[in-house]
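Colleague: Got a predicted structure plus its sequence, pasted below:
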Amino acid sequence: MGSNPTLSATAPAYADSFILRSRYKCSTCWSAQGDSAGQRGTAVLSKLPPRERQIVDILYERGALAVADICDALPVQLSGSAVRAMLKRLEDKGYVRRAGSERGFLYSPVVSDTVAKKSALSEIVRVFFNGSPASAASALLGMSDKLKQDEIDELERMIARARKSKGGQ
């Protein structure tokens, strides 16, 4: 795929379904429309090699980190140079960015965790629930014995807001 993936014949068939219209690269989709300046399609996070995926997951979990901190967080001991090489590949692919600090470079995910969560959830709904958010919500509510009362109250408020935004009661 290279460091600058573009939509081609090898793009997933569901490319048209998940288009993120922002300057950030969607962690779980391909951009299927013409890219504006600075935008390019980005492959599914789950398609990353396992170690690169672990690094991105650690960055989402812990926030911006230096190479030494990433090395410490990995379940398998890797050298700093190996981690730096993977971070360089991830940066070239558009998954992470680096910023200078007094401790050296700090690496963080390009896509905000909110956008990544929404995009990942959209993919799960598409794959496991035939694109039906109601089916996904039903499955989650089937786990209601694990929900706290304040979580149930928040769900009710969210449903009320959704109804209101759709012109319902």
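Modeller: Sure, I can see it.
Colleague: Every contact and neighbour count from this point should use C-alpha atoms.
Modeller: OK.
Colleague: which SSE is the residue sitting nearest the centre point of the chain in?
Modeller: With distances taken as Cα atoms, centre = their mean, the residue of the chain nearest its centroid is residue 116 (3.0 Å). Secondary structure assigned from DSSP states H and E places residue 116 in helix 113-128.
Colleague: Buried residues, that helix. List them.
Modeller: Neighbour counts using 16 or more other Cα atoms under 10 Å place 115, 116, 119, 120, 122, 123, 124, 125, 126 of helix 113-128 among the buried residues.
Colleague: let's bring in a second model and compare:
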Amino acid sequence: MTNFEKLSRRERQIMEIVYEIEQATVHQIRKQLDGDPTPMAVRRLLAILMEKGYLKRVKSGREFAYLPKQPKTKAGVKALRKVVKTFFEGSIGEALATHLERPGASLSSEEVERLSRLIDEFKKEQNKRRKP
């Protein structure tokens, strides 16, 4: 489940926190939320997210820790596709170009190398498909 559009603002915030720290307790989540929600309010939201199928929980000492049911990378791919579709007419190339054209945008040399390799592989695959 990664259709975060159906979540409330607070539920999305909690999901972002859980994805960021991978396994979070009520206390850890509460510390990162604005507005100083009560532990009971956070527990209720976590229960709702579990009911909706976004989270699972495991016993961690005297507390429970909450984890996303879907891996971060899979959720990230779905979110990225939605952003690219919504803001860049489905063009990943346009999204990347827009990012790189911004002042202060950066890629590490490893990222540049990886992207170059992936683009080369993509070109080879496209050429294979074109040849009869």
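Modeller: Noted; the coordinates are in hand. Predicted, not measured: the structure shown is a model, and the values here were computed from it.
Colleague: After superposing, what score do the chains get?
Modeller: TM-score of the superposed chains, computed with TM-score structural alignment, normalised by the length of structure 2, equals 0.83; 127 aligned residues with a Cα RMSD of 2.0 Å.
Colleague: aligned partner of the residue nearest to the centre of structure 1 in structure 2?
Modeller: Residue 116 of structure 1 maps onto residue 75 in structure 2, with residues paired by TM-score structural alignment.
Colleague: Residue 2 is in contact with its match, correct?
Modeller: Yes - counting by Cα atoms under 8 Å, residue 2 is a contact partner of residue 75 of structure 2 at 5.7 Å.
Colleague: Show me where structure 1 has its strands.
Modeller: All strands of structure 1, identified by DSSP state E, fall at 96-101, 104-109.
Colleague: how big is the offset of the last one relative to structure 2?
Modeller: Taken over the aligned residues, the distance from strand 104-109 of structure 1 to structure 2 averages 1.1 Å (mean Cα distance after the TM-score superposition for structure 1).
Colleague: what's the spacing between the corresponding residue of structure 2 for residue 154 of structure 1 and residue 80 of structure 2?
Modeller: Residue 154 of structure 1 maps onto residue 114 in structure 2, with residues paired by TM-score structural alignment. Using Cα to Cα, to the nearest Å, we find residue 114 of structure 2 at a distance of 18 Å from residue 80 of structure 2.
Colleague: likewise residue 71 of structure 2?
Modeller: From residue 71 of structure 2 to residue 80 of structure 2 the distance is 14 Å (Cα to Cα).
Colleague: cool, residue 106 of structure 2 as well?
Modeller: Counting by Cα to Cα, the gap from residue 106 of structure 2 to residue 80 of structure 2 is 18 Å.
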